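>>> Here is my input, please return the structure:
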Amino acid sequence: MEGHAAAGRIELHRPDGEPVRVLVVDDEPTLTDLLGMALRYEGWQVRSANNGMAAVTTARQFEPDAVVLDVMLPDLDGFQVLRRLREYAPTVPVLFLTARDAVEERIAGLTVGGDDYVTKPFSLEEVIARLRALLRRSGLAVAVREAAVLTVGDLTLDEDSHEVRRGDQSITLTATEFELLRYLMRNPRRVLSKAQILDRVWNYDFGGQANVVELYISYLRKKIDVGRQPMIHTLRGAGYVLRPAD
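Here you go, the predicted model:
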């Protein structure tokens, strides 16, 4: 299965050059961890809160540029949290997380001043795309072009031309192989789980497809590592990591 090979990424920063700040509010620790991981991958600063009161307190201290806010929280609901946020942060963009079948939640969220919503379950890519759109529309973040060439050891990847080289040898990759290698090269020396790779490269919900990651890792190894000092390593039970060759 082929993925989509996108152009070089445009990074968002605050107008003063500092990283964008995002507050994630949800009472599911796994969800806040996953969202935090994806948002940090964008280069943003992230704080999280697992209930409404903590969200209000953290927002005052953190002064986020955007808030991801679950409607269903154990104390205050998301609408009450938003009303309190608006008292001292009237323009901060808020992206609501709602139940898939709760149409009334979506309408209520936009009525009380929410800027957008996504329904659970969602892909991390969708949340990031919605946040990027809100931030750019609000003027709270500005776009900065990233360098198009990634380099790890003697391996280089040009995000614009899609040229990949190891040393002086050119390497031809399929679209999916390119996306997988790009993700690995954006996170050198960092262990990436199969679930993380699935969500970033294939945009799949978790479960049942982890074998496709193993398959494409093996394809990459044949093109990147065969006959050379290996760069792609497996950590059993944890995932994969790309490191410069010794």
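>>> contacts and neighbour counts: CA atoms only from here.
Noted.
>>> just the strands in this protein please.
10-13, 21-25, 45-49, 66-70, 94-99, 116-120, 142-145, 149-152, 155-158, 164-166, 169-171, 232-235, 239-242 (DSSP state E).
>>> Go through the ones you listed and name the closest to residue 194.
strand 239-242 (5.9 Å; C-alpha to C-alpha).
>>> tell me what that closest one is packed against?
Under the contact criterion of 3 or more C-alpha pairs under 8 Å, 6 or more residues apart in numbering; DSSP states H and E, strand 239-242 touches helix 175-186, strand 232-235.
>>> check contacts around the residue nearest the centre of the chain.
The chain has residue 38 as the residue nearest its centroid, 2.6 Å off, counting by C-alpha atoms, centre = their mean. When contacts are counted by C-alpha atoms under 8 Å, 6 or more residues apart in numbering, residue 38 touches 124, 128.
>>> Redo the strands of the chain as a markdown table? Include mean neighbour count and distance to residue 196.
Converted to a markdown table, those look like this (neighbours: other C-alpha atoms under 10 Å; distance: least, C-alpha to C-alpha, whole Å):
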| stretch | mean neighbour count | distance to residue 196 |
| --- | --- | --- |
| strand 10-13 | 18 | 20 |
| strand 21-25 | 25 | 18 |
| strand 45-49 | 20 | 18 |
| strand 66-70 | 26 | 20 |
| strand 94-99 | 23 | 20 |
| strand 116-120 | 18 | 18 |
| strand 142-145 | 14 | 25 |
| strand 149-152 | 16 | 20 |
| strand 155-158 | 19 | 21 |
| strand 164-166 | 19 | 23 |
| strand 169-171 | 12 | 25 |
| strand 232-235 | 15 | 14 |
| strand 239-242 | 20 | 9 |
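>>> want to try JSON lines for those strands, with distance to residue 80 as columns?
Output for the strands of the chain, formatted as JSON lines (distance: least, C-alpha to C-alpha, whole Å):
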{"stretch": "strand 10-13", "distance to residue 80": "29"}
{"stretch": "strand 21-25", "distance to residue 80": "13"}
{"stretch": "strand 45-49", "distance to residue 80": "15"}
{"stretch": "strand 66-70", "distance to residue 80": "11"}
{"stretch": "strand 94-99", "distance to residue 80": "12"}
{"stretch": "strand 116-120", "distance to residue 80": "16"}
{"stretch": "strand 142-145", "distance to residue 80": "30"}
{"stretch": "strand 149-152", "distance to residue 80": "44"}
{"stretch": "strand 155-158", "distance to residue 80": "47"}
{"stretch": "strand 164-166", "distance to residue 80": "50"}
{"stretch": "strand 169-171", "distance to residue 80": "54"}
{"stretch": "strand 232-235", "distance to residue 80": "44"}
{"stretch": "strand 239-242", "distance to residue 80": "40"}
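>>> Before we compare anything, build this one as well:
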Amino acid sequence: MKRETILIADDEVEIADLVTLHLEKEGYNCVKASDGEEAIHAIQTQSLDLAILDIMMPKLDGYEVTRQIREKHHMLPIIFLSAKTSDFDKITGLVIGADDYMTKPFNPMELVARVKAQLRRSKFNQTTNHSMLIEAGGLAISPEQRSVTLYGETIELTPKEFDILYLLASHPKKVFSAENIFQQVWGEAYYESQNTVMVHIRTLRKKLKEDKNKYIKTVWGVGYTFNG
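This is a model prediction of the structure:
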């Protein structure tokens, strides 16, 4: 069975070594990068299953590394591990395309648990056979290709944005609470779920040009539904 490979990009050697130690104990292969350029090189030249990125790295910061990954439609799960603790930093990371965000100092075992959760979700998305193309008011969602078009124009979504949209669109008119969305998309219960889901919904609406099209409807005090 193939061992999954994880990129750890952090200019703090002690942290990179600590994360590597705990992940290797769980049977993962680890690739380390000490700056953003090394991280991009590793992503381009190696077969990776997940990336753990610091934000404040030399040469290219974690935000820019994530932007470059997502520009190429890369479905690689990304976890930010950063000393930046403000809500603004967390929201920025999630909007750019990270799948999860942990702050330093951190519990290594919690990080391992989050890595496992992201890998489970990624594997499920790759192996589940979806065949139904969803079309609604100019919007076309292909679960097989994990692609979205709006009136023929390709809409670039992060993996989590796609998962949220597909969840809602495949159950039109059904109302999902923020907690329910988080549990189904991230595959775990999480106390910050409401804020995380809200950020992704906001970005989804912007990408879907919801000033002209109303696909995701807020049911105040309850959650969200797809207005297909």
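>>> Quick TM-score on the pair, please.
Here the TM-score for the pair of chains, by TM-score structural alignment, normalised by the length of the second structure, is 0.52; 126 aligned residues with a C-alpha RMSD of 1.8 Å.
>>> Pull out the buried residues from the strand or helix carrying residue 181 of the second structure.
Using DSSP states H and E, residue 181 of the second structure maps to helix 178-186. For helix 178-186 of the second structure, a neighbour-count test (16 or more other C-alpha atoms under 10 Å) marks 178, 179, 180, 181, 182, 185, 186 as buried.
>>> and what of stretch 114-123 of the second structure?
The neighbour-count check on stretch 114-123 of the second structure (16+ other C-alpha under 10 Å) flags 114, 115, 118, 119, 121, 122 as buried.
>>> what's the counterpart of the residue nearest to the centre of the first structure in the second structure?
Aligned counterpart of residue 38 of the first structure in the second structure: residue 22 (TM-score structural alignment).
>>> Any figure for the gap between that match and residue 61 of the second structure?
According to C-alpha to C-alpha, to the nearest Å, residue 22 of the second structure stands 24 Å off from residue 61 of the second structure.
>>> residue ranges for the helices of the second structure, please.
For the second structure, applying DSSP state H gives helices covering 13-25, 36-45, 62-71, 87-96, 108-127, 159-169, 178-186, 193-207.
>>> Alignment lookup: residue 39 of the second structure to the first structure.
Under the alignment (TM-score structural alignment), residue 39 of the second structure pairs with residue 55 in the first structure.
>>> How about the contacts made by that match?
23, 25, 48, 49, 81.
>>> Show me the two of these that sit farthest apart.
Of all pairs in the contacts of residue 55 of the first structure, the most separated under C-alpha to C-alpha is 48 and 81 at 13.9 Å.
>>> thinking again about what came up before, pick the one among the buried residues of stretch 114-123 of the second structure closest to residue 52 of the second structure.
So of these, ranked by how close each gets to residue 52 of the second structure (C-alpha to C-alpha), first place is residue 115, at 8.7 Å.
>>> Can you name the residues that contact the closest one?
By C-alpha under 8 Å, 6+ apart, the residues touching residue 115 of the second structure are 50, 79.
>>> Against residue 39 of the first structure, how distant is the alignment partner in the first structure of it?
In the first structure, residue 115 of the second structure lines up with residue 131, judged by TM-score structural alignment. As judged by C-alpha to C-alpha, residue 131 of the first structure and residue 39 of the first structure stand 10 Å apart.
>>> go on, residue 17 of the first structure?
17 Å.
>>> So for the two, which residue has more residues nearby?
residue 39 (22 against 11; other C-alpha atoms under 10 Å).
>>> My guess is the more buried one contacts residue 128. True?
Yes: the criterion here is C-alpha atoms under 8 Å, and residue 39 of the first structure meets it with residue 128 at 7.1 Å.
>>> The second structure: which residue goes with residue 78 of the first structure?
With TM-score structural alignment as the criterion, residue 78 of the first structure lines up with residue 62 in the second structure.
>>> That match: what's it in contact with?
Neighbours of residue 62 of the second structure in contact, by C-alpha under 8 Å, 6+ apart: 36, 53, 54, 55, 56, 80.
>>> count of neighbours near the first one?
With neighbours defined by other C-alpha under 10 Å, the count for residue 36 of the second structure comes to 26.
>>> Can you tell me the closest non-neighbouring residue to it?
residue 60 (4.2 Å; C-alpha to C-alpha, 6 or more residues apart in numbering).
>>> Tell me the spacing between that neighbour and residue 32 of the second structure.
From residue 60 of the second structure to residue 32 of the second structure the distance is 15 Å (C-alpha to C-alpha).
>>> Can you tell me what residue 122 of the first structure aligns to in the second structure?
Under the alignment (TM-score structural alignment), residue 122 of the first structure pairs with residue 106 of the second structure.
>>> tally of neighbours for that match?
13.
>>> Kindly report the same for residue 15 of the second structure.
Residue 15 of the second structure: 18 neighbours (other C-alpha under 10 Å).
>>> Who are the contact partners of residue 105 of the second structure?
By C-alpha under 8 Å, 6+ apart, the neighbours of residue 105 of the second structure are residue 83.
>>> quick one on the thing from earlier: redo the contacts of residue 55 of the first structure as JSON lines? Include distance to residue 10 of the first structure.
Formatted as JSON lines, the contacts of residue 55 of the first structure follow (distance: C-alpha to C-alpha, whole Å):
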{"residue": "23", "distance to residue 10 of the first structure": "21"}
{"residue": "25", "distance to residue 10 of the first structure": "26"}
{"residue": "48", "distance to residue 10 of the first structure": "25"}
{"residue": "49", "distance to residue 10 of the first structure": "28"}
{"residue": "81", "distance to residue 10 of the first structure": "31"}
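>>> Good, wrapping up.
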